[in-house]
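Colleague: here is the input, now give the coordinates:
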Amino acid sequence: GRGAYYKNSYGGCGRGRGSANHGATSTATPSRKRQRFDEGIRHSVRDFRRLMDTVSVLGSNDELVSRLERMNGKPYPAYRDLEGCWKYPNSLLFIDHVQSDSYAPPSKLRLRIDHATAKFPSSLHSTRTRTTALCDYLTRTVSVFSTEASKSNNWHGAKGGDLSIDKPGQQVLERSSVSLDQDAINVLFTYGFPAQGRTILGDKAVQTFRTTMPRLISNLLYATQNQEELKAFVESIEDQECLREKIKESGLVAFVANGAILPRASGASDRPMQGSNLIQFESPKDLECTFTLPNRGEIRGMGVPAGVTLIAGGGFHGKSTMLNALSFGCYNHVPGGKAYGREFVVTSPNCTAVRGDDGRSIKSVDISSFITNLPGGTSTTSFSTANASGSTSMAAGVMEALELGADTLLFDEDTCATNFLIRDRRMQRLIASDPIMPLISKVRAMFRDHACSSILVIGGCGDYCDVANLVLEMRDYSCYNVTEKAKRIADEIPSGVSEFEAKTFGKIPSRQLRHSSIPVSVKTSARGRNTIQLGEESVDLDALVQLAHDSQTRAILNAFKRIHAAGSAVTLSDMLRRLQEIVDSDGMNALTEEGHFDGFLARPRLLEVGMAVNRIVSHQDYSCQNCL
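Modeller: Alright, predicted model coming up:
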């Protein structure tokens, strides 16, 4: 029964409750601290595996259906007696959590199908990249199936009956919705047990578990897939990942394939624009390069070299569209079929968009590379504020990105603080005591000293022609290399930028973070893509424009909890690297709490996790260490 199920699953600790003393103070050695950190992250994975090994089967699918028939008309809490494992002919169905009533969030279910039953060729999951692609494809398959199955439930006046799985967008991300282990495929989804008010509609639930569930299981077998489409999908993702490695080896920071469709369908959609008047991307001839990929063979397109790149052009000609495409080039994308979308618009996995973020919190950030000599003698080597201005938020954003390992920064003048980007000669003569050294004076030093490139969309300030290695013009959504013209104009109309250009950039300090100071003991939730709620505090992630999916934000919240559980103090970047190693090893389940399963998590980049930590206002425990 349900009590035995939870006793076996959680060792008598109660539903989802652990016994670790996460708030204890530690005087352990660094090696012991690392061990404790790893244990704090890994405990949920051990629990996941232990549950898989020890849980007993409550009965067959026929017995499940019979029990549902007997429940018809009973109060809703009776559904909770179904929690446990049920055996279908081709799989195991786990009912992990039943909602408290029909108005609560839906129940959590899990399917486990042995590889011997599913029969997917090993070639489709022989590498991590291929496994991620296969799992993403299956998530999309289940998403389509669940949408169609839910539409067929025309139950007027009743609640529930809907199957739901994480719905992917255009990006292919590692998710918790479908995962592969050594023995089986695991599929996590939700189901709203049907009711009229708070009275069980057992006959409606019977329809789901007698008819819909076997169809869902069948949809997860290799024999029922469009096998050519699946193979092409997996190979496309592998090609994109290979291309990302090849551009790095070639000294490039970005690549845009000929034929790519950069515009989106609308401002609220990430799907490619459709229509007969679309302008597909074509590389300027002198920037065109060719790569050979393992599956599709030769591909041609524009290579953007490391250094400082300026994207200029008139309004509404495609500058920001190009930058937006590059900002999401850190992710793999779904294949576009005969016409490309953005699947071969590829950038470094560590490219980071930086924008003004007025009002954000800053904690112990060394912004002295950009800002010094503040009124009142306020130090900028370990700068903190609860309400940053546009320029200080951008200075902190650049330094935090560099601390987290960014190797390419993206700037759009429309979303940047003007006084951080530029200060012309007239303003320099008028205001001699400005504490801000603008980006234009540091951007080349940042590349020389720290190998961090910059790509900037600038339409109103020609001074950047003096510092750019490459100048592109977007005109009618077509791209032109106008570097020589820009250099000629810069010589004809001097700006004086070189007089104020910095010879060195400065150090990038690392900061120590005490994990237990992250406030997760309060009620927490992820609200859409841009907000994490920690008690009374709303952590605003609106400036993290490269978050591609709501499920990444949910994963960031779970990462907060795992980081908090570690308890020891290490540098932020080191802590994130360790977190990455553990997720690499154990998958997205490493981010879930003990005994809990969440099928709505998608893997965020470490950059976004770190930037989210940096925006927690109530988190105070940072100390700055001046080390490169």
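
Colleague: C-alpha only now, for contacts and for neighbours.
Modeller: OK.

Colleague: for N530, give me its contacts.
Modeller: Applying Cα atoms under 8 Å, 6 or more residues apart in numbering, we find N530 in contact with D540, L541, D542, L544, D550, T553.

Colleague: narrow those to those that are buried.
Modeller: D540, L541, L544, D550, T553 (16 or more other Cα atoms under 10 Å).

Colleague: need these in CSV (columns: distance to G313).
Modeller: As requested, the buried ones among the contacts of N530 are exported to CSV (distance: Cα to Cα, whole Å):
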residue, distance to G313
D540, 32
L541, 29
L544, 25
D550, 33
T553, 34
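
Colleague: farthest-apart pair in the contacts of N530, please.
Modeller: D540 and D550 (13.5 Å; Cα to Cα).

Colleague: burial of K7, as a residue count?
Modeller: 14 (other Cα atoms under 10 Å).

Colleague: and the gap between it and I95?
Modeller: 15 Å (Cα to Cα, to the nearest Å).

Colleague: what does K523 give?
Modeller: 25 Å.

Colleague: settle it for me: which of these two has more neighbours?
Modeller: The residue with more neighbours, out of K523 and I95, is I95; 20 against 10, by other Cα under 10 Å.

Colleague: sticking with the more buried one, tell me its helix or strand.
Modeller: strand 91-97 (DSSP states H and E).

Colleague: N277 too?
Modeller: Going by DSSP H and E, N277 is not part of any helix or strand.

Colleague: next, the structure of the following sequence, for comparison with the previous one:
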Amino acid sequence: MRDFSSMWSIDFLVDPLESRHRYHHSNGITNGSTTASFLVTASIPLKDFLGDIHQTSYQEVQQAGGRAARVAIADFCARYFVRQECKELKEIDNNFRSVSLETLDQALLYSKRRQRYQNGSKVCPPYVVERSDFYCQDDNLNLMLRINCCTNHGTPNLQDVEDTCTIPCQQLLSKIFSLDSLIPELLHHIACTVLQQRIRQQLMTMEAVAFLGNGSILPRKSGKSHAPMASPPAVPFQAPKDSRMSQSISIDMGPLAKYLAKSTTPSLQVNNHNMVTLSGLVVPGGITLICGGGYHGKSTTLQAIAMGVYDKIPGDGREWCVSVSSAVTVRAEDGRYVNNCNISAFISNLPTPPGVTKAMDTKHFSSQDASGSTSQAANVVEAMEMGATAMLVDEDISAANFMARDGRMRALVMDESITPLLYRVNGLYQTHKISSVVVVGGVGDWLDVPHNVLLLDKYVAYDATKKAQSISYQFSYGHVQYAGRGVVHRLEWDRSGTPIPRRPLDSFAQQYGSDVSVSILDGGHALSLHRDNDDSDAMQVIDDDEEGCADASRIQQFLSRKQLYASGVCVAWLLQRAPNNPHAGLQSLLQQLDDLLDNGGMNQILQDLREERNGSKHSKAWIHTLETVGYLERPRSFEIGQVLTRLHGIKMEEIPVEDDGEEEAARLEEERKKKALAELWAKRKSKSIE
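Modeller: Modelled structure (predicted):
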């Protein structure tokens, strides 16, 4: 066993949760002993931590894997630490009876209300994401943990712990992370993560949306479990034979290739030239339908694509299900807050209520309580605004009237305000190169628009593209003209419907200029931003005044409460930076945030939120994080943007753009089309009356 205890740099901090922690650990302690907890930060150079691993030096791993390898190392160490049973040293000296280490969120499990979660605290979700407690930076592995001290005489202070526990902590960390026997598992973990990143990069060069590897286990053990379902009964995914979607992709993995050789996935092959080949289904760019009967695996397949934006650990079953990082799930959200959003491409000519003289402008749509169709339209447009290149849509959680209108309903309801998504997906792809993957099982009109159709029958995938085209031609729905605007199901995208970059209004953002706290509401399904000097209870805010609250219960690609809380912290950072960037739209602000997270990690955000008058070493945001979730998990920029735009009370303003004359021409053309459409409806109405 390699001893590298002296290589750890140790520092101790006062624990803000010490009183809560002391209560738990004092239970069962007798003989006058007392307990106390502190925070410990530990750091070790990665080259010393890993050593010379299987004739592959740290430099080779670093060069082959880069940033993805560092994230994988930190993730593996966090999982390995949680799995360890013995994290305690006893009889340190005459006063210190024992010291033990635990993760920062462990103390939050001690209240009686959440006691039932303690047994499940060792189960880590299978997603490889950056954390604020285990992370690699500046070629060092950095940890932040909680140390529990049991003493014979009195409560120890910080100086006592520094004097007595530094060397025991080094020894304990060296004992816990004696990875010599686990080096193959660590390297496989790194290689698996790096390979997923490179598949994602290759999908972008192929202008594809996702890759589903053959042999993948898509269904989960249960609706609340991250674990894969046993096979059987789960049916391993297989790409349909003789389909252009069935492809093999090859990735150069360099020196990491050999650590994938023992993979149990039959679709993965490693040759002698560091090339890794995977066979499976490539979801191409364009419009792809996933069809099939009820309970045949449609939504499960789409869910695998949605979660493909995250890297997974080996053994998850979906580690070779990879999607481009800019794929976003859009759905209906009845009741969501919307402000100044251009949904005119989907919603127009809304009726004016009695007594109201001004018609509702859907180019600047705002609502405290959006309907299913208007909320889903806003979700599509905001995904465009944030830079999405693929939209994932499931009819089960979509507004029916936003998805499609059949011929009979068009004949009955002529004055319809909604242009369904069905009519727009081709225009979105042709104009903006935004692909759509849509789960459909009940509306055949969708067969008029796709480039590819995947049919699931008893969990087996078939390529039904040609059959769908034949059915579409037979029923001829796709040949109906839409008032001179083109084929009814393949409308061109109206330029006037393209979202103009928006930013938070300074007057709103400045309300959160300092002393901002984030609270988790509704059991982890919503959050609230509020001033720290506000004495009102956060839970009372949602009853009396919802300003600053965001409902995240239907943001589909969130992973955890920690990620939701981290999104709230990032939103606070965005609101504080927006007034200093008057020409930066939402996408630009999110890109600035992503760059900061890439360079400094989640802890950089917490430090940036430090109050000027706060003389402590850490910000209040950092302390609130410890008190609420323990540590942060990095969210995607899309989920951060979704939380921001759902904040009740937020005011968004459009950033002026130069008019090159095309906008006026587009406006005149739009008016001409509307006039032609109105004349067509008038003729049809007159005929129906006759």
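
Colleague: quick check: TM-score for this pair?
Modeller: Overlay of the two chains. TM-score (TM-score structural alignment, normalised by the length of structure 1): 0.78; 531 aligned residues with a Cα RMSD of 3.2 Å.

Colleague: picking up where we left off before, in structure 2, what stretch matches the strand holding I95 of structure 1?
Modeller: The alignment of strand 91-97 of structure 1 onto structure 2 (TM-score structural alignment) spans residues 8-14.

Colleague: now the matching stretch: buried residues?
Modeller: W8, S9, I10, F12, L13.

Colleague: what number of residues lie near the closest residue to the first one other than its chain neighbours?
Modeller: Same thing as W8 of structure 2. Among residues not flanking W8 of structure 2 along the chain, I44 sits closest, at 4.9 Å (Cα to Cα, 6 or more residues apart in numbering). I44 of structure 2 has 21 neighbours, counted by other Cα under 10 Å.

Colleague: map I44 of structure 2 onto structure 1.
Modeller: Match for I44 of structure 2 (TM-score structural alignment): I113.

Colleague: what is the helix or strand where that match lies packed up against?
Modeller: Element membership for I113 of structure 1 (DSSP H and E) is strand 107-114. For strand 107-114 of structure 1, the packing partners by 3 or more Cα pairs under 8 Å, 6 or more residues apart in numbering; DSSP states H and E come out as strand 91-97, strand 184-191.

Colleague: related to what we said a few turns ago, what sits against the residue nearest to W8 of structure 2?
Modeller: By Cα under 8 Å, 6+ apart, the neighbours of I44 of structure 2 are M7, W8, S9, N140, L141, N142.

Colleague: and the fifth one, how many neighbours?
Modeller: Using other Cα under 10 Å as the criterion, L141 of structure 2 is surrounded by 23 other residues.

Colleague: does it touch L46 like I think?
Modeller: Yes - taking contacts as Cα atoms under 8 Å, L141 of structure 2 lies within contact range of L46: 5.8 Å.

Colleague: thinking again about what came up before, could you give the separation of the very next helix or strand once past the strand holding I113 of structure 1 from the chain centroid?
Modeller: Counting by DSSP H and E, the element after strand 107-114 of structure 1 in chain order, helix or strand, is helix 115-118. Centre-to-centre, helix 115-118 of structure 1 and its host chain are 30 Å apart (Cα atoms, centre = their mean, to the nearest Å).

Colleague: could you give the angle of the helix or strand just after helix 115-118 of structure 1 to strand 184-191?
Modeller: The helix or strand immediately downstream of helix 115-118 of structure 1 is helix 128-151, counting by DSSP H and E. Counting by axes from the mean of the first three to the mean of the last three Cα atoms, to 10 degrees, helix 128-151 of structure 1 points 30 degrees away from the direction of strand 184-191.

Colleague: quick check: buried residues in helix 128-151 of structure 1?
Modeller: Under 16+ other Cα under 10 Å, the buried positions of helix 128-151 of structure 1 are 129-143, 145-146, 149-150.

Colleague: in structure 2, what residues pair with the helix or strand just after it?
Modeller: Using DSSP H and E, the helix or strand that follows helix 128-151 of structure 1 in sequence is strand 163-164. Under TM-score structural alignment, the counterpart of strand 163-164 of structure 1 in structure 2 spans residues 102-103.

Colleague: off-centre distance for the matching stretch?
Modeller: That offset, for stretch 102-103 of structure 2, works out to 25 Å (Cα atoms, centre = their mean).

Colleague: name the residues that touch it?
Modeller: V82, K87, M144, L145, R146, I147.

Colleague: one more time with 10 Å
Modeller: With contact meaning Cα atoms under 10 Å, 6 or more residues apart in numbering, stretch 102-103 of structure 2 is reached by 39, 78, 81-82, 87-88, 133-134, 143-148, 630-631.

Colleague: check stretch 490-499 of structure 1 too.
Modeller: 422-425, 440-441, 462-467, 484-487.

Colleague: at 8 Å instead, please
Modeller: D424, R425, I440, S441, D463, C465, D466.

Colleague: if we can go back for a sec, what's the average distance of the strand holding I95 of structure 1 to structure 2?
Modeller: Overlaying structure 2 shows strand 91-97 of structure 1 at a mean distance of 2.5 Å from the equivalent residues (mean Cα distance after the TM-score superposition for structure 1).

Colleague: now for that strand, which elements pack on it?
Modeller: Going by 3+ Cα pairs under 8 Å, 6+ apart, strand 91-97 of structure 1 lies up against strand 84-88, strand 107-114.

Colleague: adding distance to A325 of structure 1, write the ones you listed out as TSV.
Modeller: Formatted as TSV, those follow (distance: least, Cα to Cα, whole Å):
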stretch	distance to A325 of structure 1
strand 84-88	45
strand 107-114	35
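
Colleague: closest to A612 of structure 1 out of these?
Modeller: strand 107-114 (27.5 Å).

Colleague: the closest one to strand 84-88, inter-axis angle?
Modeller: Using the same axes, to 10 degrees: strand 107-114 of structure 1 against strand 84-88 is 50 degrees.
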